[in-house]
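*Asks:* Give the three-dimensional model of this entry:
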Amino acid sequence: MFKIRNGFTLVELMVTIAVAAILLTIGVPSLTSIYEGVRVNNNVEKIHNIMAFARNQAISYGATVNVCPFASATSCGATTDWSNGIRVYLNNADGEHELRVIDSFNSQDKVKGAASVLSFTAEGMVSAGSGNIIYCPGAKDADSKSVNVSTSGLISYDVDGLSCL
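*Replies:* Next up is the predicted model:
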């Protein structure tokens, strides 16, 4: 009696592997750009949300709330490079109280702010440091997105493609 064997021949298996390799070669670069785009959008939204949080806390506490580039557990960096993260802290009669921290962003990305510190007053206005915070994935200016903080305290998404230099 003749037995029916289930399975693949070596030729069928090699053709399948070759087709899969070709599809992966074509598809992986586009997946990388999609991943970068999603990463940029998520991190710009984080920056926008932490600025809105800082402004709301300043109004709620009736005190000055500062937002600055993260340098160490207790201090801010005196730089406009915000790539190491963002620190939000309350300044009142008792001293400084940390409210929220965003850890560093992706090591390939660059985050640049117009100022080294943003200070929200009790009225929600910015007393120091208004301007853009620009997020550049892989330090590529063409794909950058930004958040703008105006002196009136308005926090909005700004134009894309600004320079991170």
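
*Asks:* When you work out contacts or count neighbours from here on, use the C-alpha atoms and nothing else.
*Replies:* Noted.

*Asks:* Helix or strand: which one has the spatially most central residue of the chain?
*Replies:* Geometric centre of the chain, nearest residue: residue 43, 2.4 Å, by Cα atoms, centre = their mean. Element membership for residue 43, per DSSP states H and E: helix 10-61.

*Asks:* how close does the residue nearest to the centre of the chain sit to residue 50?
*Replies:* For residue 43, the distance to residue 50 (Cα to Cα, to the nearest Å) stands at 11 Å.

*Asks:* which neighbours do these two share?
*Replies:* Both residue 43 and residue 50 lack any common contacting residue under the criterion Cα atoms under 8 Å, 6 or more residues apart in numbering.

*Asks:* Could you look up the SS state of the residue nearest to residue 83 when sequence neighbours are not counted?
*Replies:* Using Cα to Cα, 6 or more residues apart in numbering and skipping residues adjacent in sequence, the residue nearest residue 83 is residue 111, 4.7 Å away. Taken by DSSP: H, G, I helix; E, B strand; the rest coil, the conformation at residue 111 corresponds to strand.

*Asks:* so residue 111 touches residue 138, yeah?
*Replies:* No - Residue 111 lies out of contact with residue 138 (Cα atoms under 8 Å); the separation is 10.2 Å.

*Asks:* And the two? Which one has more around it.
*Replies:* Legend: neighbour count by other Cα atoms under 10 Å for residue 111 and residue 138, higher for residue 111 (27 against 15).

*Asks:* Tell me who's in contact with the more buried one.
*Replies:* By Cα under 8 Å, 6+ apart, the contact set of residue 111 is 81, 82, 83, 133, 134, 135, 136, 164.

*Asks:* Name the member of these with the most neighbours.
*Replies:* When neighbours are counted by other Cα under 10 Å, residue 135 leads those with 32 neighbours.

*Asks:* Please give the element, helix or strand, for that residue.
*Replies:* Here residue 135 sits within strand 131-136, counting by DSSP H and E.

*Asks:* one more, for comparison:
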Amino acid sequence: MLQATYQKGFTLIELMVTLVVLAVLLSIGVPSYVEWIRDSRLDTATRSLASALKLARSEAVSQQSVITVRAGMEGDAANWAEGIHMYTDEEPAGNTNYAAGTDALIKNINFAMDGITLVSNAGEHTSFSNEGLLRDDVNPATFRLCDARSEGNLISINVVGRISVAPAGDCP
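*Replies:* Below you'll find the predicted structure:
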């Protein structure tokens, strides 16, 4: 009587079917993952800037003084995407210049906005009054964050200082 011998392992057909299924799953999953990463970067940049602006408004009310948020880090050109420095502004109208002798620095915040452009109608700075109101000439102050896919978010600050985030409809 013959005994059946079983071999352990995969047949060539089983291996090929597995590779085809894996290739199909990767072709569907990898682009979705890349898209998710891009969405996450845009959302993180938007939340970082919105949180910094909300902190500035909160500090203005709690300290009962004008708080200015200036684009760029100290000594840098005014670039909102690089970061901001936030300070108590001794000038009642708020201004773009940080004077170490009279203005009290509250916080420097660096942003990681790789591949994201940020355009603002607020110029180099935006200020909040001691009541949390927007002290700028523009109303609303807007910050448009866009990525390479022309996807984006819009941060708006209305005259009463309310900060809102919405999808940006027209990214370049």
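
*Asks:* Please report the distance of residue 158 of structure 2 from residue 138 of structure 2.
*Replies:* Applying Cα to Cα, the value for residue 158 of structure 2 to residue 138 of structure 2 is 9 Å.

*Asks:* wait, I meant residue 125 of structure 2
*Replies:* Relative to residue 138 of structure 2, residue 125 of structure 2 is positioned 11 Å away (criterion: Cα to Cα).

*Asks:* same deal with residue 22 of structure 2?
*Replies:* Distance from residue 22 of structure 2 to residue 138 of structure 2, counting by Cα to Cα: 54 Å.

*Asks:* who has more neighbours, the two?
*Replies:* When residue 22 of structure 2 and residue 138 are compared on other Cα under 10 Å, the one with more neighbours turns out to be residue 138, at 15 against 11.

*Asks:* show me the residues around the closest residue to the more buried one other than its chain neighbours that make contact.
*Replies:* The shortest distance from residue 138 of structure 2 to any non-neighbouring residue, by Cα to Cα, 6+ apart, is to residue 122 (6.5 Å). Residues near residue 122 of structure 2 by Cα under 8 Å, 6+ apart: 136, 138, 141, 142, 143.

*Asks:* let's see 7 Å
*Replies:* For residue 122 of structure 2, the contacting residues are 138, 141, 142, by Cα atoms under 7 Å, 6 or more residues apart in numbering.

*Asks:* Same check on residue 126 of structure 1?
*Replies:* Residues in contact with residue 126 of structure 1 (Cα under 7 Å, 6+ apart) are 118, 119, 120, 151, 152, 153.

*Asks:* Map the last one onto structure 2.
*Replies:* Read that as residue 153 of structure 1. With TM-score structural alignment as the criterion, residue 153 of structure 1 lines up with residue 161 in structure 2.

*Asks:* Assign its match to helix, strand or coil.
*Replies:* Going by three-state DSSP: residue 161 of structure 2 is coil.

*Asks:* Let me see the contact set for it.
*Replies:* By Cα under 7 Å, 6+ apart, the contact list for residue 161 of structure 2 reads 132, 133, 134.

*Asks:* and which of these is nearest residue 76 of structure 2?
*Replies:* The nearest member of the contacts of residue 161 of structure 2 to residue 76 of structure 2, counting by Cα to Cα, is residue 134 at 24.2 Å.

*Asks:* Aligned to the closest one, what sits in structure 1?
*Replies:* Alignment note: residue 134 of structure 2 maps to residue 126 in structure 1; criterion TM-score structural alignment.

*Asks:* Stretch 37-47 of structure 1: average distance to aligned residues in structure 2?
*Replies:* Superposed on structure 2, stretch 37-47 of structure 1 shows a mean distance of 2.2 Å to its aligned residues (mean Cα distance after the TM-score superposition for structure 1).

*Asks:* Next one: residue 155 of structure 2 relative to residue 127 of structure 2, how far apart?
*Replies:* Separation of residue 155 of structure 2 from residue 127 of structure 2 (Cα to Cα): 15 Å.

*Asks:* just residue 39 of structure 2 next, same as before
*Replies:* In this view, residue 39 of structure 2 and residue 127 of structure 2 are 29 Å apart by Cα to Cα.

*Asks:* Neighbour count: the two, which is higher?
*Replies:* residue 127 (30 against 14).

*Asks:* The more buried one - that's part of a strand, no?
*Replies:* Yes - counting by three-state DSSP, residue 127 of structure 2 is found in a strand.

*Asks:* Not counting sequence-adjacent ones, nearest residue to it?
*Replies:* Going by Cα to Cα, 6+ apart, residue 127 of structure 2 has residue 68 as its nearest residue, at 4.2 Å.
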